[in-house]
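Q: just need the structure, nothing else, for what follows:
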Amino acid sequence: MTEPPSVHRASRANPLDDALHQLGEAVATLGYDEGTLQLLSAPRREISVAVPLRRDDGTIEVLNGYRVQHNYSRGPAKGGVRFSPDVSLDEVRALAMWMTWKCALMDLPYGGAKGGVTIDPSRYSARELERVVRRYTSEISPIIGPERDIPAPDIGTDAQTMAWMMDTYSATRGYTVAGVVTGKPVILGGSLGRASATSRGVAHVALAALAYKGMKPERTTAAVQGYGKVGRGAAEFLAEAGIRVVAVSDQFAAIHSEAGIDFAALGAHVDATGTVRGFRGAQEIDRDQLLTLPVDLLVPAAVEGVITDANAGDIAARIIVEGANGPTTVAADAILRDRGVLVVPDILANAGGVIVSYFEWAQANQTYRWPLALVEERLKERMLAAWEDVVKAADSHGRTLRQAAMLTAVERVTQAHESRGLHP
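A: A predicted model of the protein is given here:
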């Protein structure tokens, strides 16, 4: 397979700038003072670590690792671990902040955190990746734990990564600590339904957004950017609901079929080849073209900063459901608002993963496994309850869904701060 091209992000904008801008707007609207803004802007704790790796050929390489705990006023910090060559401290800071708002919006007893290692996993063997995971875990182990900070999978990591993290952390404690991570294999205490949770949540909210706009699934077309953990499941769930998904993309290519994509066939192709490229049931198109296709629903489910002021004016979709974290820049958000495009923000749309992570954490604390039907029922209930709250707030005050969601989340976190007070 050829090396994947880098994902297009105009000017490689810093996602932290967008996160801070969103926070600043919410704080100003709520009438909070400068001290509150500073309190909510600054991470409560962050760590940068060196991750030395002995490669299979015996050479030594040192990677950069990070863990940022943005806030834990509402409970332990919670957030994924990303393995990507694009990982930077500012990116992790932004993602940790968005996790704070996401957990608060979903009314979960968590604050926000995020972690990452600057590495391209495709260039390393499984044995090398295990060494990286275990060393990274040992370096951040003083600040994580089931009552402190609970990591989970993200881009470039998976259930196996979480198994290695749990084992490494448990070895330092002398006993098995199942609740230190979520997104684990089910055999190690992972929750049924966790792997598909974010995708299901995206689909639940997308269908609710269609109903809000008076649109029927069977008369709706969609495009999904990203065919990984979130995008693949979201595309399949949307298709199952009757939506004609005409385009998907991954880091290598994008494909389009006006008749709709056969996801059983595409899934088999991707499992065999590792990419959507070369799929015979659709035509290959430019990856950036997917964002501006004439579809009703667009689901950006790859990385942050892909919808910018350079392409927002060309987006034809009436509804955008953010499967990724921070896919829309502040400048693009303003353009889409002026054009009347309904944007379902990331802190609402992709919260399914952290909801079921919460269920997994609760199950670990109870040493009791919930049945799949119960997990999926409670996931749907939480997603749709949050959707109704945000829509009601937006409609009542004439705000966008993102503004309404941010105001709700920031207010809840601030109330937690005020209730706890400052330590003298």
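
Q: please make it C-alpha for all contacts and neighbour counts, starting now.
A: Noted.

Q: got a list of what Glu128 touches?
A: Leu53, Arg54, Arg55, Asp56 (Cα atoms under 8 Å, 6 or more residues apart in numbering).

Q: another for comparison:
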Amino acid sequence: MPIDQTNAFEAMQARLRVASQLYGLDDALFKVFMAPSRSMIVSLPVLMDNGHWEVFTGYRVQHNVARGPAKGGIRYDLNVTLDEVKALAAWMTWKCAVVDVPFGGGKGGIVCDPTRLSLGEKERLTRRYIAEIMDIIGPDRDVPAPDMGTDAQTMAWVLDTYSMHVRRTENAVVTGKPLGLGGSLGRAEATGRGILITAREAMQRLGKPLAGATVAVQGFGNVGSQAARLLHEAGARVVAISDIQGAVKNDRGLDIHALLKHVAEARTVAGFRGAEPLDPKTLLTHPVDILVPAASENQITEANAAQVRAKVIVEGANGPTTPEADPILLEHGVLVVPDILANVGGVTVSYFEWVQNRQGFYWREREVNERLVDYMTHAFQATFATTDKYKTNPRIGAYILALDRVAQAMRYRGFYA
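A: A predicted model of the protein is given here:
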């Protein structure tokens, strides 16, 4: 039965099926991994500023907790669906296993447009959502974090709501918090820094330096902007960037610090004086050494994969490449650093934050960044060692590495009956 390439959960299952067959996963574990262990759907009545009530739909999914508490963000977006949240939860299981942190996979979402909510409406929506999922979250159960449409302030409301219900302050119930509430230094840049680390490792694998390499970045939100800045500061030449409203290019290299100032005022990269306009549709096929898709799912498909001219793709977004595009990229010699490896910097530093909360002892930013380099370098090396061992592509290699670690934990634990 053909899969829907644009359905994130079916795409995850397709990759999992290939990895499981190569790895030789037994049938019982395969069936367990193909479905989440728990999915919760909640209705969220919220009093709006105009005096009317609206009822929003929220989700929280836990895919697997064999290696530790579920871990994953909460996104606010009109396009949130249960299948999307299930896919993101599964990807979190594999991400945590690839980078070898003791978490399982979870994810949450609310169907809403956060840009149309006032601060008060967003707070009331967040608090109602946490009150509804209280029974399944907690520092030893499921630890949320920010995602699309949410931020450190949202996580502060999560912390306060949970703490009020349990009658004690529980900093470790959520990560991505403000520093004053137990957040970690280095967390805001963590996903972008992970992209820098894996891009450097990928270029070394090709026998080329990162310094001087040309880069195109799709998406200029937190992940894309931090990745662009850090790659720029590491000596790479970022020549093209797009966001939802436009794209710009400068073949000599964009001044990323000046672009960040422009975006802070204009709320878009469009109109930046240090560059010329670019058709956003052409960014993915721009001739560069490194392409960083950091926008959303299903951007590189069978329709455009053959036109990609980058030597390396470092997936900053979740699921930017469809399963049918993978073999096309492989055939054209494009080295893909898959999402479940490339963008694990965020969950890795979230783990560090959780550890610091539980210790009550906080690290300097230098220590956080050094530990992140250590974890991600080991994850990259382990992924490509697995890729070489099974003679497959890096995405399936990452899945096999994750499968091995999660399956081992489940075999040790056994099945409770």
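
Q: before we move on, the earlier item: restricted to buried residues, select the contacts of Glu128 of the first structure in PyMOL.
A: Listed next is the PyMOL selection for buried residues among those, using 16 or more other Cα atoms under 10 Å:
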select buried, resi 53+55
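
Q: now do the strands in the first structure.
A: Assigned by DSSP state E, the first structure shows strands spanning 45-54, 60-69, 77-84, 111-118, 149-153, 221-225, 244-249, 254-256, 283-285, 297-300, 319-321, 342-344.

Q: so where is the first one in the second structure?
A: Residues 38-47 of the second structure are the counterpart of strand 45-54 of the first structure, counting by TM-score structural alignment.

Q: counterpart of Leu78 of the second structure over in the first structure?
A: Per TM-score structural alignment, Leu78 of the second structure is aligned with Pro85.

Q: show me what contacts its match?
A: Residues near Pro85 of the first structure by Cα under 8 Å, 6+ apart: Val117, Thr118, Ile119, Asp120.

Q: so the second one makes contact with Ser88?
A: Yes - at 7.1 Å, Thr118 of the first structure and Ser88 qualify as touching, with contact defined as Cα atoms under 8 Å.

Q: what's the nearest residue to the aligned residue in the second structure for Lys102 of the first structure if we skip its chain neighbours?
A: Aligned by TM-score structural alignment, Lys102 of the first structure pairs with Lys95 of the second structure. Of all residues not flanking Lys95 of the second structure in the chain, Ile340 sits nearest, at 4.7 Å (Cα to Cα, 6 or more residues apart in numbering).

Q: now do Asp167 of the first structure
A: Thr176 (7.4 Å).

Q: tell me who's in contact with the equivalent of that neighbour over in the second structure.
A: Alignment note (TM-score structural alignment): Thr176 of the first structure maps to Thr169 of the second structure. Residues near Thr169 of the second structure by Cα under 8 Å, 6+ apart: Leu159, Asp160, Ser163.

Q: with Val205 of the first structure instead?
A: Val205 of the first structure is in contact with Val321, Ala349, Met383, Leu384, Trp387, counting by Cα under 8 Å, 6+ apart.

Q: neighbours of Asp388 of the second structure, how many?
A: Asp388 of the second structure has 13 neighbouring residues, counting by other Cα atoms under 10 Å.

Q: what's the distance between it and Gly58 of the second structure?
A: 41 Å (Cα to Cα, to the nearest Å).

Q: circling back: how much does the match of strand 45-54 of the first structure stray from the first structure?
A: Mean deviation of stretch 38-47 of the second structure from its aligned counterpart in the first structure after superposition (mean Cα distance after the TM-score superposition for the first structure): 1.1 Å.

Q: would you mark the buried spots in that stretch?
A: For stretch 38-47 of the second structure, the neighbour count (16+ other Cα under 10 Å) marks Ser39, Ile41, Val42, Leu44, Val46 as buried.

Q: identify the farthest-apart pair in those residues.
A: Farthest pair in the buried residues of stretch 38-47 of the second structure (Cα to Cα) is Ser39 and Val46. Separation: 22.1 Å.

Q: select, out of the strands of the first structure, the one closest to Glu418 of the first structure.
A: Closest of these to Glu418 of the first structure is strand 111-118, at 15.0 Å (criterion: Cα to Cα).

Q: between the contacts of Thr169 of the second structure, which has the most around it?
A: Within the contacts of Thr169 of the second structure, Leu159 tops the neighbour count with 23 neighbours, counted by other Cα under 10 Å.

Q: relative to Glu121 of the second structure, how far out is the residue of the second structure most remote from its centre?
A: Here the second structure reaches farthest from its C-alpha mean at Gly51, the gap being 36.3 Å by Cα atoms, centre = their mean. Note on Gly51 of the second structure: its distance to Glu121 of the second structure, by Cα to Cα, is 11 Å.

Q: now Asn79 of the second structure
A: Using Cα to Cα, Asn79 of the second structure is found at 19 Å from Glu121 of the second structure.

Q: ok so, going back, list only buried entries from the contacts of Pro85 of the first structure.
A: Val117, Thr118, Ile119.

Q: okay, those residues in a markdown table with distance to Ile285 of the first structure next?
A: Below are these laid out as a markdown table (distance: Cα to Cα, whole Å):
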| residue | distance to Ile285 of the first structure |
| --- | --- |
| Val117 | 31 |
| Thr118 | 30 |
| Ile119 | 28 |
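
Q: ranges for the helices of the first structure?
A: Secondary structure of the first structure (DSSP state H): helices at 15-30, 34-41, 89-105, 126-140, 159-173, 197-212, 231-240, 263-273, 330-338, 346-349, 352-366, 372-397, 401-420.
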